[in-house]
Every structure is written in C-alpha cells, then in structure tokens.
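J.: coordinates only, sequence not included:
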C-alpha cells in the first residue's frame, strides 16, 4: 500500500463521528472491549453520563462496531481488533493519525471542548 492509499484509508475511516469518538477513547485508554467502547461512544454522542446508556440504545451500536466501524479502523491501520476476545487496541497507529485527531479533538471531543 502506498502512502496515498494509506491517507485515503485513514480519511475514510475518520469520516464517521462514532469512529473518531472511539479513537479518542482508545488514545486515552489504550484498549477496550467492544461493549465498553460502544457504551462510551453512545454516552458522548448523546451527551449523557455513561451509566444512563441503556442496553436497547447500546445493542445497535455494538453491532455497527462489530460489522463496520472496527473493520474500517483496522483496515486503515488505526487499531488492532481481536474478534475472538472482542478487545480493541490503539497500538502503533500510522504517524499521520495522531496529528489529524489532535486538530479535530478541540472541535468535537466531549472532554476537550
């Protein structure tokens, strides 16, 4: 994969707010189980405390993470995802990713704006 393809893959992965919120969380925590990650993203998206996210709200987002978001982030090299254990790791992301997230975070990260 050449650098142009990598940049395109990362930008496509970052085109979704839930994926960006997941990356902000993983930057801080290093790793998380899919349900934990989805719960935090749901809380940030709905601007409410994490303990107020219901299972009914969470189920569709977990499915979206399992079948879409995590694959896109993994394919772009942003995360490692073990489908067997359902653990997501922010490990050795492309150098291009961190500067892009640091530019976006002040505008949309719930803990930085």
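T.: Thanks, I have the structure now. Keep in mind it's a predicted model, so treat the numbers as computed, not measured. Residues are numbered from 1 along each chain as shown.
J.: from here on, contacts and neighbour counts on C-alpha atoms
T.: Noted.
J.: element containing the residue positioned nearest the centre of the chain, please.
T.: Nearest to the mean C-alpha position of the chain, counting by CA atoms, centre = their mean, stands residue 22 at 2.4 Å. Element membership for residue 22, per DSSP states H and E: helix 17-29.
J.: and the helix or strand just after that helix, what's buried?
T.: For helix 17-29, the following helix or strand on the C-terminal side (DSSP H and E) is strand 31-33. Neighbour-count burial for strand 31-33, with 16 or more other CA atoms under 10 Å as criterion, is recorded at 31-32.
J.: same thing with stretch 88-105?
T.: 88-90, 93, 97, 101, 105.
J.: now do the contacts for residue 20.
T.: Residue 20 is in contact with 14, 101, counting by CA atoms under 8 Å, 6 or more residues apart in numbering.
J.: in addition, the following structure is provided for comparison:
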C-alpha cells in the first residue's frame, strides 16, 4: 500500500489516532464545509488531496452562489477549516504545497459515516 492510500480498516489501537471528546467531534462536524471535507476523504480511496481539489469538491456540493467566490472559499479553507481540522489531529495541512493528508481514525470515521447517512435531502 502506498503512503497516500487509506487502509481498509483504521487501526483502533494506533497511538497516532486522535482521541477526541464528543464536544470536539460535534464542533468539527457542525460546519457544513468541514463535514463535506470529511465526506470527501471518507468516500475516496486516497488520503491526500490538494486545496484546489477540496475547493472543487465543495463547489460541486453547494450552489456556486452559496459556496461563494472560489478565492473566498480557498481563503476560508486555508485560514479556518483546515487549521481547525489539523489542530484536532484529523488531517495534516501543508501550507507550502497546499496538500491535505487525512488521518482517519475509527471514532471519526464512524461519526462521519453516521452524519453522512443522516443527511436530509433537499
């Protein structure tokens, strides 16, 4: 397996897997952009994406007007959402290369799957 592929099952006893409080998890999932970033990684076999790929993903998930200007969305990701997810150990964000590496863990994976299945169609 290459370093950018996700394992089929997360290592539950992995000391690098973040342990988050329920409040932190629900706070991370409370923002629709952060949820959709996590959905993106949850659905993809690759654990690495560029900021531009995440911007394109968000723009396909939301009406372009709702997602706003592409540059504005990129700024929100780079200065708010990606650092917040990184500070909780969910992903690693390299500002220089503008790449994001998802660090899946069993707890967050279960909650992302639950949040995704609970989406109410519009």
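T.: Everything's here; your move. Keep in mind it's a predicted model, so treat the numbers as computed, not measured.
J.: any idea what the TM-score is?
T.: Once superposed, the chains reach a TM-score of 0.75 (TM-score structural alignment, normalised by the length of the first structure), with 98 aligned residues with a CA RMSD of 2.4 Å.
J.: hang on, the earlier thing: can you pull the contacts of the aligned residue in the second structure for the residue nearest to the centre of the first structure?
T.: Using TM-score structural alignment, the equivalent of residue 22 of the first structure in the second structure is residue 37. For residue 37 of the second structure, the contacting residues are 54, 58, by CA under 8 Å, 6+ apart.
J.: off-centre distance for the helix holding residue 22 of the first structure?
T.: Helix 17-29 of the first structure sits 4 Å away from the centroid of its parent chain (CA atoms, centre = their mean, to the nearest Å).
J.: could you do stretch 80-88 of the second structure as well?
T.: Relative to its chain's centre, stretch 80-88 of the second structure lies at 9 Å (CA atoms, centre = their mean).
J.: in the first structure, what residues pair with it?
T.: Stretch 80-88 of the second structure maps onto residues 68-76 of the first structure, going by TM-score structural alignment.
J.: which parts of the first structure are helices?
T.: Secondary structure of the first structure by DSSP state H: the helices cover 3-13, 17-29, 34-46, 55-64, 70-75, 97-108.
J.: so residue 59 of the second structure versus residue 40 of the second structure, what's the distance?
T.: 12 Å (CA to CA, to the nearest Å).
J.: what's the answer for residue 50 of the second structure, then?
T.: Distance from residue 50 of the second structure to residue 40 of the second structure, by CA to CA: 12 Å.
J.: and for these two, which residues touch both?
T.: Counting by CA under 8 Å, 6+ apart, residue 50 of the second structure and residue 40 have no contacts in common.
J.: related to what we said a few turns ago, as CSV, the helices of the first structure with distance to residue 83 of the first structure would be great.
T.: Listed next are these as CSV, based on distance: least, CA to CA, whole Å:
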stretch, distance to residue 83 of the first structure
helix 3-13, 19
helix 17-29, 16
helix 34-46, 9
helix 55-64, 13
helix 70-75, 10
helix 97-108, 23
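J.: if we compare those helices, which one ends up closest to residue 81 of the first structure?
T.: Closest approach to residue 81 of the first structure among the helices of the first structure (CA to CA): helix 70-75, 6.7 Å.
J.: now the closest one on the second structure. Mean distance?
T.: Comparison of helix 70-75 of the first structure with the second structure after fitting gives an average deviation of 0.7 Å (mean CA distance after the TM-score superposition for the first structure).
J.: helices or strands up against that helix?
T.: On a contact count with 3 or more CA pairs under 8 Å, 6 or more residues apart in numbering; DSSP states H and E, helix 70-75 of the first structure meets helix 3-13, strand 80-82.
J.: may I see the buried residues of it?
T.: Across helix 70-75 of the first structure, burial judged by 16+ other CA under 10 Å covers 70-74.
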